[in-house]
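Return atomic coordinates for the entry below.
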Amino acid sequence: MHRVLTAWVCSGGIALAAILGVLALDRIFPPPALAERSVVVTDARGQIFRAFPVEDGRWRLAAHLQEIDPAFIDALIAIEDERFHTHRGIDPRAVLRAAFNAVRAGEIVSGASTLTMQTARLLEPRPQRNLGSKLMESWRALQLEHRYSKEEILETYLTLTPYGGNLEGVTAASWAWFGHPPDRLTPAQIALLIALPQAPEARRPDLRPDNARSGRARILDRLARDGLLAAGIARESADDPVPDRQNFPSLAWHASDTLRLTVEADRPRVVSTLDYALQADAERLAHAAASAAGPDVQVALLIVENDTRAVRAAVGSASRGIAGGWIDLTDRPRSPGSTLKPFIYGMAFDDGLAAPHTRITDAPRRFDSYMPENFDRVFRGDVTVAQALQHSLNVPAVETLDAVGASRFAAGLRFAGASPAIADRAETETGLAIALGGAGLTVRDLATLYAGLANDGEVRPLVWTVGAIGIDEPGMQILSAESAREILAILRGAPQPAGRAPASLTSEAPAIAFKTGTSWGFRDAWAAGIGAGYTVVVWVGHADARPRTGQTGRDAALPILFDVFDLLPRAEARTEDRSPWLLDRDTPQPLQRYRRDPAPEILFPPDDAEVWMEADGRGYVLAGRGETALSWFVDGEPVALNAAGEPIWQPTGPGFYSVRAVDRTGRATLSRVRIVTSQG
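Have a look, this model is predicted:
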């Protein structure tokens, strides 16, 4: 009994030592990690825009079982490893069968490698196929089974499997040979995808089509014998043409190149905000427009969803076959022409300098050494600010910018996320020229600004990935909501392009608020528009900034802008989309004529102040100073005076208010105030 107990203890100790040794070896020599996978950029539905090769130019697209035809998975397991779901990496029955067949035939006639062992071999290739490498594969297979689920092992196998040339993985193979993902496969395609890894180079369809056909036929016969495929379908499938190599998807070329830099190492897929169908339509439209415009003309455009700031289509160039086509022209600073004028007037509205119906003179005027003139070199005389913006008159815009302050305006653009490239010259020369395009901005910059205009003047960064939608990015109020709405109402009333009927009050389609721009020397043609819940910016020109004489933003870019809006889904028009009601309001007498006198100063309440509401309901005495007596307005309504002649403001409740002080010459200053209760 003692001997038995001793033997049992010894054997147990040996077993324990063996187990500990195995665990130690497993920890010291873990299986290799999955190799780098191709970065793939898709839309929210999984449609691939572009994939990027890994080292040595190989295509290795990650495989996901939920995106692969289940019939292919069933056929693969039936042929390669029928007990895949029950063994632990090594199939003893397959080993015995292979050994028996080898003894009977005097040579190796069948293998015993499981899919897990093949995965181990793909993760850790060995130059020689001998007993030592077989044992190492078996060890690695046990390690893989210990660490990962069957689904993870199968996905790794289907990511690394060779398919001839520089193709690795079933996803890359399906795109290269069939032109679509492996989520829907014919019997012939399934058979070819199983046959190819067995002899990747010998059966390459593009180089050895006869071998590919015969290898596919053998798999079809096997599937028919195993009852996975009807015999008649197997025979018909064997006659299908052998496919040739196809190109990988290449939509959103430039945007995808930028987005791949945001990928996480363990998740080589970027789910972009781009919409596949809209992107394809936008690229076709841009290519057609550029082809019709003449030699070497490029078109770049962005489509942004206003509510989310998500970029739904991005065309960096009309064609990579045209000069400059490899450059992302949505991200290159160009002169924006007159496209910044809406923001100049919006700031003037905020400052109390003007209103839509304020009269301003369009006549020759010199600003130190700078003397702007209108594009057509015709001056209109006395016009309203709305007319000056709708017809893009230059002198009124420069005069308004001079009052707003060129440095302040440029700083506002920078704070909003647009970084104008301004030459280092005197402000009165280059600074005021910002009104007419004297600062470089990109298509992305303008899209950011105009999407802010569509969102009551609040500018936020554009969103390029689905995961970033809803993230509370910091915003900047470049214009007040009131001024932003007034500017949009003005832009909706601008003269429509030729062949386009003006939006009527009974139209079901939302009116488009748009602005065009043309840079000096006809180098850049622009159109930016807001409507139907989207912001669209279009640029047309030569990538090397050569002039296109006579080609203005209105002629070259605006028709494309309207064509892009035709691609967008119809949205129910809001009242303010169709009606210029904001422009129909009475203009206060002091703002009926634009003047350049010193602006008054508001002492209380100061701009951006947060003021507690008085518990006893008493109002506030508004205080300011100016060259003349001041009139006070809160949210456009005049403030009454008390018996002592003091302006007393009684807020109606907590919230945001706009307080204006206007002197007798028409100069005004705006203060934005938030009234809060004592509890905050």
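
can we go C-alpha only for contacts and neighbour counts from here?
OK.

How about residues contacting the helix or strand where residue 445 lies?
Assigned by DSSP states H and E, residue 445 belongs to helix 443-454. Outside helix 443-454, the residues within contact range by Cα atoms under 8 Å, 6 or more residues apart in numbering are 300-302, 304, 306, 309, 329-333, 416-419, 458-462, 478-479, 484-485, 488, 528-530, 534-539.

What's the ChimeraX line that selects buried ones from the residues you listed?
Selecting the buried subset of the contacts of helix 443-454 in ChimeraX, with 16 or more other Cα atoms under 10 Å as the burial test, is done by:
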select :300,301,302,304,306,309,329,330,331,333,416,417,418,419,458,459,460,461,462,478,479,484,485,488,528,529,530,534,535,536,537,538,539
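
among the contacts of helix 443-454, which are in helices?
484, 485, 488 (DSSP state H).

one more to put side by side:
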Amino acid sequence: MPSRKILRKLAIGTAAGATLLALFLAALWQLDRAYPPPLDAQAATSAEVLDRDGQLLRAFATPDGYWRLDTRLDQVDKGFVDMLVAYEDKRFWDHHGVDVLAIGRAALQLVANHRIVSGGSTLSMQLARLIEPRDSRSFASKIKQVLRAIQIERRLSKREILERYLTLAPYGGNLEGVRAASLAYFGKEPKRLTVSEEAMLVALPQLPEKRRPDRNPKTALAARDRVLQRMVSAGNLSEREAARAALDPVPQTRRALPALAAHAADLALRNATPGTAPQLTIRKSVQRGLEAVARDAARKLGPKLSVALVLADSRTGDILGEVGSADYFDSRRSGWIDMTRVLRSPGSTLKPFIYGLAFEQGMIAQETMIEDSPADFGGYRPRNFDMGYQGDVTIRQALQLSLNVPAVRVLDAVGPARLIARFHQAGVNPTLPLNEAPGLAIGLGGVGITLRDLVQLYTGLANGGKVHALRDGTERIPVTDAAATILDAPANWQIADILGGMRPPQGAAPRGIAYKTGTSYGYRDAWSVGYDGRYVLGVWVGRADASAVPGLSGYVSAAPILFDGFVRSGLAAVPLPAQPAGVLRPRSEDLPVTLARFGPVGGPSVAGVSESAPRIVFPPDGARVDLAASTDQQSPLVLKLQGGRAPFRWLANGKPLVGLDRTRTATWQPDGAGYSTLTVIDAAGRAASVKVFVE
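Below you'll find the predicted structure:
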């Protein structure tokens, strides 16, 4: 048995050792408190704006110029995480910051080979180096890294350590973090990586500049293949799977990170809560298609013209795509200006709502006749776009041809104040000239409105007359879901039926949409707004400085973009609504007398022509006509009249002559000699007759 002296010495030694250990641990604890790892000073991450499905819509570089996207484990494929841990730190889930076995193995290999064969750094140690870069590769720096790794493990969970590493790991150039690298090299989020892509992204952070695939593809390929072979040795991959992955090429170009919806993204970040990624109602695929449409169209239109588009879901008011300009960075087009929010004259695009109110009040039917001729409305003399006039036309023709005088006639009957009140009811507040009451010029674009507001009005036409306020997620105040009425359902269908019969622009594929075009005064703005049974797309074309553009027009300049936008949005077409039960579209001959013609018979007259009943002035009543005396017995008899309203229908002995005539002369070839009765009927239904004797 040991002597008491020896036991006493052992007890003293043990106590001294325990005391020293306690003092050492206390010193470490005090050091840990006094010099914690700079976890709170982690480098800033890139601001992000997300689409409606959570996809990255636009990313912004950090203030120091890096693409560094915050990364969560649920954003990364599990296979990549497993491969990373197996390659870099296979005992990651078990150690407390330092892998003693790995450090021992690395030391023995260094002694045996006189060079570094493998490192002993854990992922925690690598994170320590990323958040606190070392000044040198000295032994003291390595000790500091070990201590920092232990500190990090005391403060963060394993999951948090991985997420920070995946956010900060270098991938070459100004790319940091696996999300930025995956998007730049493969054009997709790391949630959808292949085995080959995972292996390359595992290999890159060790020597990010030397292994950059866009600059050193051979080196990147060799590094990727070494990772694949290591996974086979570790039992994480089969030989066949690794061989298949090794056949894939490495990317040799670097893509730009998503940069869609520039104007909306800027506004969303300004209005967002700090530290949160704003989520818009925009759908990424729709936005990408519309931006391509705007870019291609602007290239064809010319260097100073821009294009803006807004596509909305009429059932919810959600904006699925919005393009404020053809190119945000193009100074020639003033691309930084969001033209979806700028007040401009809407041209003829408000006409459907004028006719809609008239349908609603029972003033018109589609086949009601209305006069298109020069008219004076208390000093206001509207003229058609082509400076010509059609005479008598149907309401359907007047809207489809976008005739100005008929639209003003109907607006005069409906009342401009009522039209503006209906717009206000739908949540849209057009801007009138200062100190002016609503006037007839509204019908031809004499009011200021934005593209967004115009699309909001048209969502009512696409949604049975019910309007939802538009929203894109940038709003400071949440938009209400309540719907307002712009037109009642029967009137709304009548308008859709008319606009659905519009001929597509030349070269455009039929789409089954109802649409209207407009051109503002002075050729400053070209518009086209169309809709199917659910979606509404509005197009504006012009210069941001409101300069005139000779030849600019809604039908020629904007309508082709509208049809292209619907196709390239990728949205499935939704049929226009069927004719509602009880809603009629009577033929002209079935109209009651009150709907046969719009307006009073004694209304404004055709310039230089009396509004009196028609009167046949040649041949006169009772005349004897000797056609045999003519030098050419085959020549027809010329008929002339005065008064009446075009078009005119002639009858000979009760038999109609071919077609309608808008002139006051016609010709008639008698069947033979004898008495004949000639009759003319004008557009108002008034008739005049003469009897002649043909010899």
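
mind checking how far the spatially closest residue to residue 431 of the first structure that is not a sequence neighbour is from residue 387 of the first structure?
Distances taken as Cα to Cα, 6 or more residues apart in numbering place residue 406 nearest to residue 431 of the first structure, at 5.3 Å, with adjacent residues excluded. From residue 406 of the first structure across to residue 387 of the first structure, the span is 22 Å (Cα to Cα, to the nearest Å).

Over to residue 366 of the first structure?
22 Å.

Please apply the same query to residue 212 of the first structure.
71 Å.

Compare those two (neighbour count), which wins?
Neighbour count, other Cα atoms under 10 Å: between residue 212 of the first structure and residue 387, residue 212 has more, with 23 against 20.

residue contacts, the more buried one?
Counted by Cα under 8 Å, 6+ apart, residue 212 of the first structure has contacts 192, 195, 196, 202, 203, 204, 205, 242.

quick one: which helix or strand includes it?
helix 209-225.

so where do the strands sit in the stretch 351-500 of the second structure?
Assigned by DSSP state E, counting those that start in this stretch, the strands in the stretch 351-500 of the second structure fall at 369-372, 391-394, 466-468, 483-485.

closest to residue 599 of the second structure out of these?
Nearest to residue 599 of the second structure among the strands of the stretch 351-500 of the second structure is strand 369-372; the distance by Cα to Cα comes to 7.7 Å.

To which secondary structure element is residue 37 of the first structure assigned?
Following DSSP H and E, one finds residue 37 of the first structure outside all helices and strands.

Count the residues that sit near the corresponding residue of the second structure for it.
Using TM-score structural alignment as the criterion, the counterpart of residue 37 of the first structure in the second structure is residue 45. For residue 45 of the second structure, the tally of surrounding residues (other Cα under 10 Å) stands at 21.

In this structure residue 45 of the second structure contacts residue 64, no?
No. Residue 45 of the second structure is beyond contact range of residue 64, at 10.0 Å (criterion: Cα atoms under 8 Å).

Surely residue 313 of the second structure and residue 319 touch.
Yes. Checked against Cα under 8 Å, the pair residue 313 of the second structure and residue 319 is within contact range at 6.4 Å.

ok, the two, which is more surrounded?
Ranked by neighbour count (other Cα under 10 Å), residue 313 of the second structure and residue 319 place residue 319 first, with 26 against 22.

thought the more buried one was touching residue 468?
No. The pair residue 319 of the second structure / residue 468 is not scored as a contact, 11.0 Å apart, by Cα under 8 Å.

Contact partners for residue 542 of the first structure?
Residue 542 of the first structure neighbours (Cα under 8 Å, 6+ apart): 296, 297, 298, 324, 523, 524, 548.

And the third one, how close does it get to residue 540 of the first structure?
This means residue 298 of the first structure. Counting by Cα to Cα - residue 298 of the first structure and residue 540 of the first structure are separated by 6 Å.

Also the fifth one?
With distances taken as Cα to Cα, residue 523 of the first structure is found 9 Å from residue 540 of the first structure.

Looking only at neighbour counts, state which of the two leads.
More neighbours surround residue 540 than the other of residue 523 of the first structure and residue 540, with 31 against 23 (other Cα under 10 Å).

if I look at the closest residue to the more buried one other than its chain neighbours, how far off is residue 402 of the first structure?
Distance criterion Cα to Cα, 6+ apart; nearest residue to residue 540 of the first structure, sequence neighbours excluded, is residue 299 at 4.7 Å. Here residue 299 of the first structure is placed at a distance of 33 Å from residue 402 of the first structure (Cα to Cα).

And residue 634 of the first structure, by the same measure?
Taking Cα to Cα, one finds residue 634 of the first structure at 26 Å from residue 402 of the first structure.

before we move on, what about residue 358 of the first structure?
Residue 358 of the first structure is 17 Å from residue 402 of the first structure, by Cα to Cα.

got it, and residue 261 of the first structure?
For residue 261 of the first structure relative to residue 402 of the first structure (Cα to Cα), the value is 42 Å.
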